[in-house]
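K.L.:
Build me a model from this:
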Amino acid sequence: MLRVLEFRNIYLLPILAIALFYVVPAFLGIIIGENSYAFELFFLSISSVFIYFFSYKVFCGHWFTALYNSVLKIRIGLDFFSWFILAIYFLVIFYACLTAPDIALFAAIKGVSLTEISGLREEFLRTREGWERGLLYIYAICVSSLVPLVIAQMFVAKSKWRFYVLFAFLFSLALTLEKGRALVAMLPLIVIFVNLGNRKKAYMIAFFLVVLIAIVSLVARGGLASSENEGDANPLSGVPDEYNLFAGETSQFYYIVNRVWYIPYATAIDWLRYRVVKLNDESTVGKSISAVAWLTGEERVSLEQDVFTFQWGQNETGTGTANTVYYVDAFLTFGYFGVFLYSLLLAFCVRVCVCSRNKALIACLAISVYYVCFNSLSAVLFSGGLGFIFLLALFFRISDAK
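P.N.:
Purely as a prediction, here's the structure:
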């Protein structure tokens, strides 16, 4: 199983994730006749995997490697900016903690209700206005690429600071009680140890990651709620039957399985349903991408928020979003051409990063290629870190941090 995390196989990670989270559920949906959109999701999934895989194989040719090597590279040492990145990140965290109404983690420990925890998570940075909106962008870039890259490079170079920085980062990620956040810190380390041939450490880190996600999920879902909030503590209470594989079950285990495996599929189906019901089976022609909307002078269509409203109704802070796999977003944005273009572009970016042969950078690439299975490609490129990793791979050579 860990072979997919070897550097030469890292490009297969999104294919594996797509098969697990979309192809298999969609196929089962077709078999049982669950709804009319299962076949469409199955077709889009298979098409995207096919285009991505064969595009990557084309980019594996000697012509591409020679073209990559012909690009002038600037040699930099990670020490040059690693501590600067960490300082910026933790200053943003410190400022957010000081100015937020409360911290979700600490509030959950006090036993507040699930509704309050959810609101505090949004108010940590997502509801900021004016110049503070820039803090959310800095936070997103740091979390998804910059800080994981610094930590991964520290582990590659066996820096004496690596564990201190790792645990500080994990604690900062837990503050908002976002259940899968620890993945960005631990997945690159799993990749590194797999490629160093130390499978034992890779499995240990994977086990620790699962335990950490389970603990955060327990706390985030009201596992520490006081007795007067017990109804809120039921992890599957309030989940409509159409988004719940385990109606009548109340355990955290069923919640995690439902949330991790079924909800991505159900959300992708809702995106396709939204296209038919709200967009009259037409694409947005790029208006859902901020840069395209700005260049064309059109008002941006916020698909993530609109689909969330379509599913659930918007939350109190107005920041609820429903993300989906990159090729479904591409289909709503540019139609079938978008599926082809996005799959080709993803293969190109992944190949460039692999060509860099930088261990830490490729290890962090695993985060991005996993994230595109649950987010739009434009979001992962511009605010999810893939664009930054791509530019580093194309124009820079990174030396070890101490």
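K.L.:
C-alpha from now on. contacts and neighbour counts both.
P.N.:
Fine.
K.L.:
all helices for the stretch 251-400 of the chain, in order.
P.N.:
Secondary structure of the stretch 251-400 of the chain (DSSP state H, counting those that start in this stretch): helices at 252-257, 263-277, 290-296, 303-312, 326-334, 336-355, 359-371, 377-382, 386-395.
K.L.:
To check against the first, give me the structure of this:
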Amino acid sequence: MRGFGPTVFAEMTALAQRTGAVNLGQGFPDTDGPASLLADAAEAIRTGHNQYPPGAGVPALLEAVARHQRRCYGLELDPASQVLVTAGATEGVAAAVLALAGPGDEVVVLEPAYDSYAAVVALSGARQRSAALRPAADGSGRFALDGAALRAAFSPRTRVVLLNSPHNPTGTVLTVEELQLVADLALEHDAVVVTDEVYEHLVFDGARHVPIATLPGMAERTLTISSAGKTFSVTGWKIGWVTGPAELVSAARTVKQFLTYSGGAPFQPAVARALDLGDDFHRELAADLQRRRDLLREGLSAAGFATGTPEGTYFVVADPRPLGFEDGTELCRALPQLAGVVGVPVSAFCTPDGPAAAAARPLVRFTFCKSDAVLHEACERLRALRPR
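P.N.:
Purely as a prediction, here's the structure:
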């Protein structure tokens, strides 16, 4: 783990706490999830669900995840053998990569990428091969898959493709055509796809999240990962799940049992019930987040940043070069003093000298999963950056 220190999220959150800045860095909501979910967890605590749950997860949650995948995507799963509960999606990704890749193997990653990906690839002993998501040529601000770069990242040693859509930090929702290219290359190279879909329900403007497991030939070679944290605004609960073919889920389970073994005993039955809330809940949350996305984008634009329009997730990527700032990391460290706001540099999601590093260098990620009052305050403060 040489080269890996404290995460940028920890650094920026500590900076916000130390300075009193508005924290638009780390992506956690400042409101709790649905009242029924919280009540169910409290009831589970009161009624004795406080000891080790089964290592694979409580049956009610395994069954609820299987129902969710069937209802939303038409994927048929056996709850007993094709679903695994994990300590959040991060553990799910770690268990999958550690189970499937090792020394001599290669893992293809789209960059910018959530920072735990590089760390878990390093822990596995495999080598990371990166392909960039690049700002589209149409000037929309959307980050698009570079097909030629993706193809070049594959080799005879490719064992795993680590995918993320809807994508953190760029907010891109990969199109069916982009996903099909990933699928074609995975099939060609006999690779397993590990796909992080924690923002699956947080998509905007009519965008559609398509799980890669639904594409022809991919169900048998895909581990799909999601969690309650983003779906139900309870990021501190750390209840995630992995789904896929029984033999791949079994491999992840073998590793997971030596990571946390189990956890979240009273939260698991509560999440199980919440997964049956239905599509209206997801639509309402996505619509509210879209409204807050627009509020933050307008505020960033008024402050002088250039921004695209994210298709999903919690985040807007902002370009501060119109304001005269060329380095996002330097700006983020100075921003609490300059404007009383904290963001996260997009370069923190890239390997140094990797294919996305140069384009990411000036960019800053801000989160909009905050209350209107917090977003208004942040936008007002950011106006201090405008030359007078």
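K.L.:
TM-score for the pair, please.
P.N.:
After superposition, the two chains reach a TM-score of 0.29 (TM-score structural alignment, normalised by the length of the second structure), with 180 aligned residues with a CA RMSD of 6.7 Å.
K.L.:
thinking again about what came up before, switch the helices of the stretch 251-400 of the first structure over to TSV; also include mean neighbour count and distance to G77 of the first structure.
P.N.:
Shown next, in TSV, are the helices of the stretch 251-400 of the first structure (neighbours: other CA atoms under 10 Å; distance: least, CA to CA, whole Å):
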stretch	mean neighbour count	distance to G77 of the first structure
helix 252-257	17	41
helix 263-277	20	39
helix 290-296	13	32
helix 303-312	18	38
helix 326-334	25	33
helix 336-355	20	18
helix 359-371	25	13
helix 377-382	20	24
helix 386-395	20	12
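K.L.:
Is it possible to get CSV of those helices that adds distance to L170 of the first structure?
P.N.:
Formatted as CSV, the helices of the stretch 251-400 of the first structure follow (distance: least, CA to CA, whole Å):
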stretch, distance to L170 of the first structure
helix 252-257, 20
helix 263-277, 25
helix 290-296, 31
helix 303-312, 27
helix 326-334, 27
helix 336-355, 25
helix 359-371, 15
helix 377-382, 21
helix 386-395, 21
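K.L.:
Mind checking those for the one nearest to P188 of the first structure?
P.N.:
Nearest to P188 of the first structure among the helices of the stretch 251-400 of the first structure is helix 359-371 (4.5 Å), distances taken as CA to CA.
K.L.:
contacting residues for V121 of the second structure?
P.N.:
Each residue near V121 of the second structure by CA atoms under 8 Å, 6 or more residues apart in numbering is listed here: V97, L98, A101, V107, R127, Q128.
K.L.:
Okay, and which of those residues map to strands?
P.N.:
Within the contacts of V121 of the second structure, residues falling in strands by DSSP state E are V107, R127, Q128.
K.L.:
which one among these gets closest to Q69 of the second structure?
P.N.:
Lowest distance from Q69 of the second structure to those (CA to CA) belongs to V107, with 26.0 Å.
K.L.:
contacting residues for that closest one?
P.N.:
With CA under 8 Å, 6+ apart, V107 of the second structure has these contacts: A101, V121, A126, R127, Q128, R129, T158, R159, V160, V161, L162.
K.L.:
Then L248 of the second structure?
P.N.:
Per CA under 8 Å, 6+ apart, neighbours of L248 of the second structure: L223.
K.L.:
ok, which stretches of the stretch 151-300 of the second structure are helices?
P.N.:
Under DSSP H, counting those that start in this stretch, the stretch 151-300 of the second structure gives helices at 176-189, 228-231, 246-256, 267-274, 279-303.
K.L.:
ugh, typo on my part, it should be the stretch 1-150 of the second structure
P.N.:
8-19, 35-46, 59-73, 79-82, 88-100, 115-124, 147-153.
K.L.:
okay, those helices in JSON lines with distance to L335 of the second structure next?
P.N.:
Shown next, in JSON lines, are those (distance: least, CA to CA, whole Å):
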{"stretch": "helix 8-19", "distance to L335 of the second structure": "10"}
{"stretch": "helix 35-46", "distance to L335 of the second structure": "35"}
{"stretch": "helix 59-73", "distance to L335 of the second structure": "41"}
{"stretch": "helix 79-82", "distance to L335 of the second structure": "46"}
{"stretch": "helix 88-100", "distance to L335 of the second structure": "29"}
{"stretch": "helix 115-124", "distance to L335 of the second structure": "22"}
{"stretch": "helix 147-153", "distance to L335 of the second structure": "34"}
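K.L.:
Highest mean neighbour count out of the ones you listed?
P.N.:
Per-stretch averages of neighbours, counted by mean count of other CA atoms under 10 Å, single out helix 88-100 among those, with a mean of 25.
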